[in-house]
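Chemist: sequence and predicted structure are below.
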Amino acid sequence: MTTPPTLLACFLLSLLLAAAVAPVPAGAVCVPRGGHTKPGAPAKAKPKPKPTPAPAPPTPIAPGADIVRSLCLKTDYPDLCMSSIAKQPQQQLPGGKRLDGAGVLRLAMSAVRAKAAEAKAAAAALASDPKTQPLARNPLLDCVESFDDIAYSLDQAQKALAAGDRGTTGTMLDTVRTDVDTCDQGFEEREELTPVMAKHDAELAKLSSNCLAIATAAGLR
C-alpha cells in the first residue's frame, strides 16, 4: 500500500523537530575557534620584573683614633697626611667626645698653616739675602704674599667648617691649593731663575691636596 504524501510529510516534519530539541550529550564542550587553553587550566602569570638592586651606601667612617688613618688612606699622600697630622697639637675633646672627620680636617689644615708659615719665613729671608739673584727678589716677595693668602684662606675655611657651610669650605680649600701654584708661577715665567721655593711649594701642594681629599671623604665639601 502506498503512503499518502500528506502522511509522509508529517512524518518527516516530526523527525526534524525531534532532532532540534534533542539534549546535548553529557561531556560535550564547545571550544571557541582559535583557542588553545585547555578547559580548567589556570592562566599563566606574567613573570615579574626583577627589582633593580640599590647602590651600596658608602662605608661610614667611625670616630676615634683610627679615623685619622681611615681618612688619610683616602688621600694621594697618606704617609705625609698621617705624619703631618701627628705633629699638630692634639686638643682635648670635651665630654669624652672622639675625634671626627671635621677634627681630622682641622688638624690637616693646621699642618698646611704651619708649613705656609715656614715657607713664608724662608721666602722673606731669601728676598733680603744679598746673595739672592736680583731678578728673584720680586718673585720671592710674591711668594711671601701668596703664603699670607694661604693663611687667610685657611681662616675662612675654618669659619665655614664651624658653620657647616660645605660649599664655602670647599671653595676656600681650593683657593689654598691655587695660592701654592701662584708662588711657583713667578719662577716658571723666568727660566733663568733657580726655583728656590720648589721644595717648600711641593710639600705645600701635597698638604693642601690632602685637605681637599679629607674634606671630600668626610662629606665636608
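Modeler: Received the coordinates, thanks.
Chemist: make it CA atoms for all contacts and neighbour counts henceforth
Modeler: OK.
Chemist: tell me the buried residues in the helix or strand hosting residue 126?
Modeler: Here residue 126 sits within helix 101-128, counting by DSSP states H and E. For helix 101-128, burial by neighbour count (16 or more other C-alpha atoms under 10 Å) applies to 101-117, 119-120, 122-124, 126-127.
Chemist: repeat that for stretch 127-140.
Modeler: Buried, per 16+ other C-alpha under 10 Å, within stretch 127-140: 127, 136, 137, 139, 140.
Chemist: circling back to that earlier point, packing partners of the very next helix or strand once past the helix holding residue 126?
Modeler: As assigned by DSSP H and E, the chain's next helix or strand after helix 101-128 is helix 137-163. Judged by 3 or more C-alpha pairs under 8 Å, 6 or more residues apart in numbering; DSSP states H and E, helix 137-163 is in contact with helix 101-128, helix 166-188.
Chemist: adding distance to residue 216, write the ones you listed out as CSV.
Modeler: CSV is the format used below for these (distance: least, C-alpha to C-alpha, whole Å):
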stretch, distance to residue 216
helix 101-128, 10
helix 166-188, 8
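Chemist: for the ones you listed, which one sits closest to residue 209?
Modeler: Each of the helices and strands packed on helix 137-163 has some distance to residue 209 by C-alpha to C-alpha; the shortest is helix 166-188, at 6.9 Å.
Chemist: got another, please set it beside the one above:
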Amino acid sequence: MTRIVLLFVLFSLNYRAHADLIADTCKKSEYPDLCNSTLRSDPRSAEADATGLARIVLEAALIKASTTFDQVKKLLSKTTEPVLKKCLTACTDLYESILEEIPKAIQNAGPDKNEAIHQGDLAITDADTCEGIFSDGPNKRKSPFTANNIAVQHLVAIAEHILASLG
C-alpha cells in the first residue's frame, strides 16, 4: 500500500512540475493565452521539456500555415480579378517558403536553436509580407488571411521565445 501511495505522490509531483513548466513558459511569452491554449491542448506537452514545448508550438504553427496555404490556393483558383490574383500569387509563394522554413525550425529546435530561431524569423517575415501585400499600392484591400497570418506569426514567436530562453 505504501508503494502505491508513493507512486501516486511521485506521479502528482511530476505532473505538477510539467504543469509549472507550461505555466512558467507561457507567462513569459508575448502571447501567454495562445501559448497556454496551444500547449495545454496537446497531450505531449505534459511530458515535454522546454525544447519539446517549442517543437509542439512550431508544429501548431505548421498546421496553421498549411491550412492558410490551402485557403490561399483555393481563393486563387476562383478569382479572376487581376490585383487580387497578383496578391494571392505572392502569398502562395510566401506560404510555400513558410512550409519549408517551419519544418527546418522544428528540426533544428534541439541541435541548433539559433538556426531554428533564424528559420522562425523567416517564417514570421513571410507571413507579415503576405499580410502587407494586400495594403500596398493604390488598390489597397483587406487581407482575407489576417487572422491566419497573425496566428502563424504569434505561434512562431512563442516558439522562438522558448528557444531563446534555453540559454
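Modeler: The structure has been received and is ready for your questions. None of the values given here were measured: they were computed from a predicted structure.
Chemist: mean shift of the helix holding residue 126 of the first structure relative to the second structure?
Modeler: Average distance, helix 101-128 of the first structure versus aligned residues of the second structure after superposition (mean C-alpha distance after the TM-score superposition for the first structure): 0.8 Å.
Chemist: the first structure: which residue goes with residue 132 of the second structure?
Modeler: Using TM-score structural alignment, the partner of residue 132 of the second structure in the first structure is residue 185.
Chemist: would you check how far apart its match and residue 175 of the first structure are?
Modeler: 15 Å (C-alpha to C-alpha, to the nearest Å).
Chemist: more neighbours, these two?
Modeler: residue 175 (19 against 14; other C-alpha atoms under 10 Å).
Chemist: how near is the residue in the second structure that the more buried one lines up against to residue 129 of the second structure?
Modeler: Aligned by TM-score structural alignment, residue 175 of the first structure pairs with residue 122 of the second structure. Going from residue 122 of the second structure to residue 129 of the second structure by C-alpha to C-alpha gives 10 Å.
Chemist: thinking again about what came up before, and the buried residues of stretch 127-140 of the first structure as CSV, adding distance to residue 194 of the first structure?
Modeler: CSV is the format used below for these (distance: C-alpha to C-alpha, whole Å):
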residue, distance to residue 194 of the first structure
127, 13
136, 8
137, 12
139, 11
140, 11
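Chemist: count of neighbours near the equivalent of residue 142 of the first structure over in the second structure?
Modeler: Aligned counterpart of residue 142 of the first structure in the second structure: residue 90 (TM-score structural alignment). Residues near residue 90 of the second structure, counting by other C-alpha under 10 Å, number 16.
Chemist: residue 90 of the second structure - nearest residue in space that isn't next to it in sequence?
Modeler: residue 130 (7.1 Å; C-alpha to C-alpha, 6 or more residues apart in numbering).
Chemist: the one you found touches residue 86, doesn't it?
Modeler: No - using C-alpha atoms under 8 Å, residue 130 of the second structure is not in contact with residue 86; the gap is 11.3 Å.
Chemist: now do the nearest residue to residue 146 of the first structure once chain neighbours are set aside: how many residues are near it, please.
Modeler: Leaving aside its sequence neighbours, residue 146 of the first structure sits nearest to residue 179 (C-alpha to C-alpha, 6+ apart; 5.5 Å). Residue 179 of the first structure has 23 neighbouring residues, counting by other C-alpha under 10 Å.
Chemist: and the one 4 residues further on, by the same measure?
Modeler: Counted with other C-alpha under 10 Å, the neighbours of residue 183 of the first structure add up to 24.
Chemist: check residue 182 of the first structure too.
Modeler: Residue 182 of the first structure: 17 neighbours (other C-alpha under 10 Å).
Chemist: before we move on, what about residue 107 of the second structure?
Modeler: 15.
Chemist: check contacts around it.
Modeler: residue 116 (C-alpha atoms under 8 Å, 6 or more residues apart in numbering).
Chemist: trace it over to the first structure, please.
Modeler: Using TM-score structural alignment, residue 107 of the second structure sits opposite residue 159 in the first structure.
Chemist: got it, and residue 154 of the second structure?
Modeler: In the first structure, residue 154 of the second structure lands on residue 206 (TM-score structural alignment).
Chemist: now do residue 164 of the second structure
Modeler: Aligned partner of residue 164 of the second structure by TM-score structural alignment: residue 216.
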